[in-house]
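[1] Fold the stuff below for me.
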Amino acid sequence: MEVYLDNSATTMVTEGVRNKMMKVLEEDFGNPSSMHILGIRAENHIKDGAKEFADILKVDTKEIIFTSGGTESNNLAIIGSVMANKRRGNHIITTKIEHPSVHEPFAYLEDNGFEVSYISVGNNGKIDKEELYDTLREDTLLVSIMYVNNEIGAVQDIEEIILELKKRKNDLIIHVDAVQAFGKYKIYPKRLGIDLLSISGHKIHGPKGTGVLYVNSKTRINPIVFGGGHQRGLRSGTENVPGIAGIGQAAVELYTDFEDKIVRMYKLKQHFIKEISALPGVAFNGLPIKYGDNGDAFDMDTLKETAPHIISVSFEGVRSEVLLHALEDRGVYVSAGSACSSHHPRPSTTLAAIDLAKELMESTLRFSMSDTTTREEIDYTISQINELLPMLRRYTRK
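    Just a heads-up that it's a prediction; the model follows:
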C-alpha cells in the first residue's frame, strides 16, 4: 500500500484540473494578448480564473493577480507594497515562524535600509499578541503574518489580530501568507481587513508554478517584474493560461462540499493523534497543550485550534530522516520539515521559535493530509509507526 502524507509540500492534481489544463494546451493555446479568436479564448480562461477566485474570496476580479506560486506572491506583496509606500514609513513587522519566502524579502528590505521587527511565538506557535501590538510604531508600514504555519499547523487569530492592529493604526498594510490556509478555511479578505493575500496552486491540487495574490484596490504596490505591462502592469509576462485554468478549477473543486471535507480531515487527525499519543516518547507540536501532555491532544476542541491537515510529531530517540526512510520503505511518504528547504538542511526556524529541544527538532516528522486521505491510509500509517518505532529506537540507543 502507498500512502501520501506530504500534502503540505505538494498535492496531486485532480482529474478535473488535468482535463481543464489539457483542453487549454490542445485547443485554446493562443497568446491571451492576441486579437484573434485563439487569443480571445485564452484570455477568457484568465477572466474565468479571476472570477473563480474573486467569488471564493468575495472580492473584485480586478484585485486578483496570477503569479508563479506562493513564493512570488509573497515577494510581490512584501517588496511591492513596501517600495510603493516607503514614504509613509520605514518600519516593517513579521514573525519568527514565517516561510523563507517571507523572511528573505524582509531580510532584503532590511539590507536596503528598512527596520524589521520579528515577533516571538509561544510553545504552541501562536503569536505573542502583546509583543506585536507593543512593537507597532507611527512609522510602521507593513505587518506580514502567516495564517497557518506550514510545519506545525499552528493557526493565528487573524481576525482578532488585524482588528486590533488597524484600530491602533488604520493605514497599516496587512499581508497574510495563506498558502497553507486557503482551501482549509473560508477566507474573506475585505471582511478581515487583509490588504494582500498569497495563495499557491500546488498546495490545493492545482499545478505547480501557479499562484494568486489578492491586492486590495486601495493598496498601492510596485511590480517586481517588468516588461509587457500584463495584469494591469503589476506582473509582466505572458500569462500561464493552462496553469491559471488549472488553479481556478482546483479552487472551485476544493470549496465544493467544503464543510464535509474539513470535518472528515479533523476526524482523521483526531484518530491519528489518539493512536500515536499512546506510544511512549511521543509529543505533538503546535497543539495548545502542555508539551508532552497528550491527555487532551485529541480533544476535538483542542484540535480545531490547529489546521485540519498538518500533524507535527516528535519521536524521542529516533532521528527524523531514519524514520522517514523506514516509512518510505513501507510505502508511506512524509516530511522531515518544510520541503522548500529539504535539499538545504538547516535547523527549522519554526521549531526553534517554539523552543523545541535540539534532539527533538532532529526527531520530528510532519504528516500532512489532503481532502482525499482515507481512514484506511491513516490506519496503515499508524500500524507501520507502531512496528518501526521500537525497532529503530533499539538500534539507535547509545
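[2] okay, CA-based contacts and neighbour counts for the rest of this
    Will do.
[3] Do a quick rundown of the strands in this protein.
    Under the criterion DSSP state E, the chain contains strands at 3-4, 64-67, 91-95, 115-119, 140-146, 173-177, 196-200, 211-215, 282-285, 310-315, 332-333, 364-368.
[4] what's the closest of the ones you listed to K167?
    Minimum separation from K167 across the strands of the chain (Cα to Cα) falls at strand 173-177, 12.6 Å.
[5] hmm, who's touching the closest one?
    Strand 173-177 is contacted by residues 74, 77-78, 81, 141-147, 162, 193-199, 219 when judged by Cα atoms under 8 Å, 6 or more residues apart in numbering.
[6] At which residues are the helices of the stretch 51-200 of the chain located?
    Residue ranges of the helices in the stretch 51-200 of the chain, as given by DSSP state H, counting those that start in this stretch, are 70-84, 100-111, 129-135, 158-168, 189-192.
[7] Turn these into JSON lines, columns for mean neighbour count.
    Below are the helices of the stretch 51-200 of the chain laid out as JSON lines (neighbours: other Cα atoms under 10 Å):
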{"stretch": "helix 70-84", "mean neighbour count": "23"}
{"stretch": "helix 100-111", "mean neighbour count": "17"}
{"stretch": "helix 129-135", "mean neighbour count": "14"}
{"stretch": "helix 158-168", "mean neighbour count": "15"}
{"stretch": "helix 189-192", "mean neighbour count": "14"}
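[8] residues in contact with the closest residue to D379 other than its chain neighbours?
    Spatially, and ignoring its direct neighbours in sequence, D379 is nearest to F272 (7.7 Å; Cα to Cα, 6 or more residues apart in numbering). Taking Cα under 8 Å, 6+ apart as the criterion, F272 is in contact with 378-379, 382.
[9] Next, the second sequence, to be compared with the first:
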Amino acid sequence: MIYLDNAATTPLHPAVREAMAPFLETEYGNPSSMHAVGRKARKAVERAREQVAKAIGADPAEVIFTSGGTESDNAAIIGAALANRDRGRHIVTTTIEHHAVLHTCEFLEKIGFEVTYVSPGREGIVTVDGVVSAIRPDTTVVSVMYVNNETGAIQPVQEIAQACSERGVLFHTDAVQAVSLLPIDVKASGFHMLSLSGHKLHGPKGIGALYVQKKAVWSPILHGGSQERKKRAGTENVPGIVGLGAAIQRTIHHRQENYLHIQELRDRMLGVLMEKVEFLTVNSPRHAVPSILSVSFPGVSADSMLMNLDFAGIAAASGSACTSGSLQPSHVLTAMDLDVHCVKSAIRFSFSEQNTLGEIEEAVHKTAQIANRLKRKG
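    Here you go, the predicted model:
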C-alpha cells in the first residue's frame, strides 16, 4: 500500500514508539500519585509539556494536554465563549473550518450565542478584512484555522490575531495541519489559543494539546480532579503525552528538511498529473503547505476514483477523514464556490516525510491511468 492520506493520520514513528514503550509497560504510575512510581510518571508528563511548549514558543504552564485536536478546539472555543459571555455572545469563524470548530459553534448557537461565518475567496483563503469586518462590539472569540485540512491553504492568521488583540477579542487557531511544516511562535504571532494533535505528527492517536495564553479569560470545560493545573480534569494519558512530546520534538528538529522533501513529492505528483490528465483541475492554491494536494477529475466520481485507487494499492481521500461516508459534498470546496463537478470529483493526496519519490512515481502514473480510463467509460 502506498499511503497518501497523511492529513487523516500519520504512521507512528519508531523513535516515538520507543519513547512510549516504558510507559505502556513498566512505568505505569498515575502522575497524581505521591509515591516514586507516580513521581516518575509526573516527571515524564512535565518533560513532554516542555517539549510541546518549546515547539510553539509557549510557556509550559500554558500547555494543556487533551485527547486530541477535536477536544482542543471544543475546549478553546467553548471555554472562551462561556468565560466571556457577560461581555458578549458573538463569535466569528469561517465556513472552511474543520467540523470540530463548525459543530462546536453550532452547539453554542443552540445555547444562545450568535456566530458569523466568513467565506473564503476562490483559492480557499479568507481575507483579513473579511474576518475583521465581521467583528462586532459584542464579539469575544474569533477562530480561524492555520492550514486547511482539505486544500492545504494557509490562512493569514498572524494578521487576524493582531487585529483581534487590538480589539480586545480572543483569537484561536486550529494548527493541527500546520505544526509539522510551518514554524510557530504563539507569542510573536499574538495567538491567545492554539490546538494541535499528536497523530498528525507521527505520534499516537488520542492525544493533543491546547495552548491558552496566561492572560486569556478562559475556563475549563471538563471538571473533576485537579489534573492539568485544574484546567482539564481526568487522569493523564501518560504514554500518549510522552509520545506527543517525542513526536513534536523530532518534527521541529527535522522540519526544514521534511518540508523540502515533501515539496519535491508534491511537485512531482502534480507535475505528472497535469501532464497526463488533460481534464485535471487543481484545487489547492499556490499559498499552501506541500503536504496536502487537492485535485479534481471532472466527469469521474470521487467514490469510483478512490475505490480504483484502493484496488491499485494507493490510499487517498476525498476530503476530511472526519466526514468519511457522508453523502454531503465537501463544505470546504463548496465554500470556495467551485463547480459542482469539481466538488464531486475531488481527491486529496497528502504526503509525509516517510513517503518516497519512488512511491510517488508509481502512484502518480497509476492515478493518471485510472482517471483517464474512468473518464472514457463515463
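[10] returning to that earlier point: wait, which of the strands of structure 1 is closest to G227 of structure 1?
    Among the strands of structure 1, strand 64-67 sits nearest to G227 of structure 1 (Cα to Cα), with 15.0 Å.
[11] Now for the nearest residue to F66 of structure 1 once chain neighbours are set aside, how many residues are close by?
    With sequence-adjacent residues excluded and distances taken as Cα to Cα, 6+ apart, F66 of structure 1 is closest to V212, at 4.6 Å. V212 of structure 1: 26 surrounding residues under other Cα atoms under 10 Å.
[12] Quick one: map V212 of structure 1 onto structure 2.
    Taking TM-score structural alignment, V212 of structure 1 has A209 as its aligned residue in structure 2.
[13] right, and that match touches I64 too?
    Yes. If you go by Cα atoms under 8 Å, A209 of structure 2 and I64 touch, sitting 5.5 Å apart.
[14] Name all residues that make contact with the equivalent of A353 of structure 1 over in structure 2.
    Counting by TM-score structural alignment, A353 of structure 1 lines up with A335 in structure 2. A335 of structure 2 makes contact with 95-96, 119-120, 124 under the criterion Cα under 8 Å, 6+ apart.
[15] Distance-wise, check S197 of structure 2 relative to S345 of structure 2.
    28 Å (Cα to Cα, to the nearest Å).
[16] same question, E275 of structure 2
    19 Å.
[17] ok, those two, which is more surrounded?
    Set E275 of structure 2 next to S345 and count neighbours by other Cα under 10 Å: S345 wins out with 22 against 10.
[18] if I line the two up, what does that one land on in structure 1?
    Using TM-score structural alignment, S345 of structure 2 pairs with S363 in structure 1.
[19] I'd guessed its match sits against G317; true?
    Yes. Using Cα under 8 Å, S363 of structure 1 makes contact with G317 at a distance of 7.3 Å.
[20] List the residues that contact the corresponding residue of structure 2 for V313 of structure 1.
    Alignment note (TM-score structural alignment): V313 of structure 1 maps to V295 of structure 2. Contact analysis of V295 of structure 2 by Cα under 8 Å, 6+ apart lists 280-284, 346-348.
[21] which of the residues you listed does structure 1 keep?
    Retained in structure 1 (both residues aligned by TM-score structural alignment, their matches' Cα atoms under 8 Å) from the contacts of V295 of structure 2: 280-283, 346-348.
[22] Now the two most distant members of these.
    It's L280 and R348 that sit farthest apart of these, by Cα to Cα, at 13.0 Å.
[23] These two: which is more packed in?
    Neighbour count, other Cα under 10 Å: between L280 of structure 2 and R348, R348 has more, with 28 against 20.
[24] ok, now how distant is that one from L309 of structure 2?
    12 Å.
[25] Mind listing the shared neighbours of those two?
    A316.
[26] residues near R229 of structure 2, how many?
    The number of residues near R229 of structure 2, taken as other Cα under 10 Å, comes to 11.
[27] That one maps to what in structure 1?
    Match for R229 of structure 2 (TM-score structural alignment): R232.
[28] Now for the aligned partner of K267 of structure 1 in structure 2, how many residues are close by?
    Aligned by TM-score structural alignment, K267 of structure 1 pairs with E264 of structure 2. E264 of structure 2 is flanked by 16 other residues according to other Cα under 10 Å.
[29] Tell me how many other residues crowd the closest residue to E264 of structure 2 other than its chain neighbours.
    Leaving out its chain neighbours, the residue that sits closest to E264 of structure 2 by Cα to Cα, 6+ apart is L357, at 7.9 Å. Other residues lying near L357 of structure 2 total 15 when counted by other Cα under 10 Å.
[30] I figured G337 of structure 1 was touching R366, is that so?
    Yes. G337 of structure 1 is in contact with R366 according to Cα under 8 Å; the separation is 6.3 Å.
[31] Touching both of those two, which residues are there?
    In contact with both G337 of structure 1 and R366: E151, using Cα under 8 Å, 6+ apart.
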